[in-house]
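In: Model the following, please.
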Amino acid sequence: MKRIQNNVLVAIALLLGTFQVEAQEHSLTDEERQAKLDSIIAETERHFGWNDDTYSVKTAKEMWLSGDAKLLLQGGIAPLAYVGQEKFAKKYSVDYDDFGCIANCSDAQMAKYNTAIIDCLTAKFGKGWQDSIRKDVPRLDKYGVSVFNNIQYEGNGTATIVLPVIYKALGRSASDPEESGFVRDIIDCVSPTSMEFLYRGVEYYVPLSCNDGSGETPLENELIEITIRAFNPKVFRYSKNIKPYPFCVIEAINLLR
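Out: Okay, here's the model as predicted:
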């Protein structure tokens, strides 16, 4: 098991190392950088047989709605069975899918998939599931951690974040009137409304982009995917009084239907 994991890490390190060298040789645009990263991810998936599309957030939503939801695990050569896990599955209609030694998707996709299922659990049952869930579920350790911790900003001072979230409501004021001038300086407008959503067990209010044309409104407690644009306060130099901090807007909404 360790040998396989080490080979994976070495291969990814070599690919990323090549990318870093090329990036140092000439300055990449955001588009070129993203295209190169997409290429690295695709090559890694091809080499190790990962299929992230099979474990998309849309699939997680479909499985949840059908009553066949499973949390993804990588238990090793000899998968473990935990006492009482069948009771968890029966009570919450969520079972476990243990990949064993070799995962069928990347760690990042496994984490995103599990986060979506766990937030569905929270939206329906509250947080009672935490007492009986297996503690080795990937991304469970990040539950309750703010999405705005350790954001990796691009050179232009912004970051694009795609999240699976539980929709709650629209309508809360996007910003205090006294802050409108600062917000307009950042995004050239002031959004008239914001969205309340749940992510990793934490509720947020984030303004919608003024150009948002998503049209149909999600259903309450529906699992959707949103694209957030965050602005680095060190670059845009706005006050900590602006909420949310760091300031961000929802640029796109994917209903996953």
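In: From now on I want contacts and neighbour counts done on CA atoms only, so please keep to that.
Out: OK.
In: Could you check how far the strand or helix carrying residue 110 is from the centre of its chain?
Out: Per DSSP states H and E, residue 110 falls inside helix 107-125. Relative to its chain's centre, helix 107-125 lies at 9 Å (C-alpha atoms, centre = their mean, to the nearest Å).
In: after that helix, next one along is what?
Out: strand 158-172.
In: buried set for that next one?
Out: 158-161, 163-170 (16 or more other C-alpha atoms under 10 Å).
In: The spatially most central residue of the chain: what's it in contact with?
Out: Residue closest to the mean C-alpha point of the chain, counted by C-alpha atoms, centre = their mean, is residue 163 at 3.6 Å. Taking C-alpha atoms under 8 Å, 6 or more residues apart in numbering, we find residue 163 in contact with 199, 225-228.
In: tally of neighbours for residue 95?
Out: 19 (other C-alpha atoms under 10 Å).
In: how near is it to residue 79?
Out: Distance, residue 95 to residue 79, by C-alpha to C-alpha, to the nearest Å: 14 Å.
In: let's see this one next to it:
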Amino acid sequence: MNFKLLFCFFTASIVLQAQEKKQNDTIKIEINSNTKTIYLLGGIDSVITKEDLDFAKKYNIQFHDFGCIAPTNFEEYEVKNELVFEFLNKNYGKQWQKEIKPSVLGFEKWKKKEI
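Out: Below is the predicted model of the structure:
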């Protein structure tokens, strides 16, 4: 019984590492692309709402919800989001800050640094 549990844990760990590497490679490509992505921490249900989709369309960005499997390197995704926040400020002024939900990964921390 313990062997099965250990095997499941080991397999899940390998799968998560592969998914994280794929996500990291994707992020590097996305930062240099025309499409900007804001990363969200979700759960079982998607946290992307109709309002978020409207925001994404208006400001030409997209959202990525990690769902149940949160990344282990939160700081890296916060930095990626900060780059998008800077892009939004540069291209749209500060109005977007009133429209984005404050629970976006790293937004409140970035906003405090900006002031």
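In: Quick check: TM-score for this pair?
Out: Remark: TM-score between the superposed chains equals 0.71 [TM-score structural alignment, normalised by the length of structure 2]; 100 aligned residues with a C-alpha RMSD of 2.5 Å.
In: just to revisit the earlier point, looking at the contacts of residue 163 of structure 1, which is nearest residue 54 of structure 1?
Out: residue 225 (16.4 Å; C-alpha to C-alpha).
In: what stretch of structure 2 lies opposite stretch 205-217 of structure 1 in the alignment?
Out: Stretch 205-217 of structure 1 lines up with nothing in structure 2 when matched by TM-score structural alignment.
In: related to what we said a few turns ago, just send the buried residues of strand 158-172 of structure 1 back as TSV, with distance to residue 35 of structure 1 too.
Out: Below are the buried residues of strand 158-172 of structure 1 laid out as TSV (distance: C-alpha to C-alpha, whole Å):
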residue	distance to residue 35 of structure 1
158	18
159	16
160	15
161	16
163	20
164	23
165	26
166	29
167	30
168	34
169	35
170	34
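In: longest helix anywhere in structure 1?
Out: Among the segments of structure 1 that qualify as a helix by DSSP state H, the longest is helix 2-25.
In: Excluding its own residues, what touches the helix holding residue 110 of structure 1? List them.
Out: With C-alpha under 8 Å, 6+ apart as the test, helix 107-125 of structure 1 has contacts from 52, 55-57, 60-61, 64, 69-72, 92, 127, 129, 137-140, 143, 164-166, 198-201, 221, 223.
In: can you do 6 Å?
Out: Helix 107-125 of structure 1 is contacted from outside by 57, 71, 138-139, 164, using C-alpha atoms under 6 Å, 6 or more residues apart in numbering.
In: Adding distance to residue 181 of structure 1, write these out as a markdown table.
Out: Formatted as a markdown table, the contacts of helix 107-125 of structure 1 follow (distance: C-alpha to C-alpha, whole Å):
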| residue | distance to residue 181 of structure 1 |
| --- | --- |
| 57 | 37 |
| 71 | 45 |
| 138 | 42 |
| 139 | 38 |
| 164 | 31 |
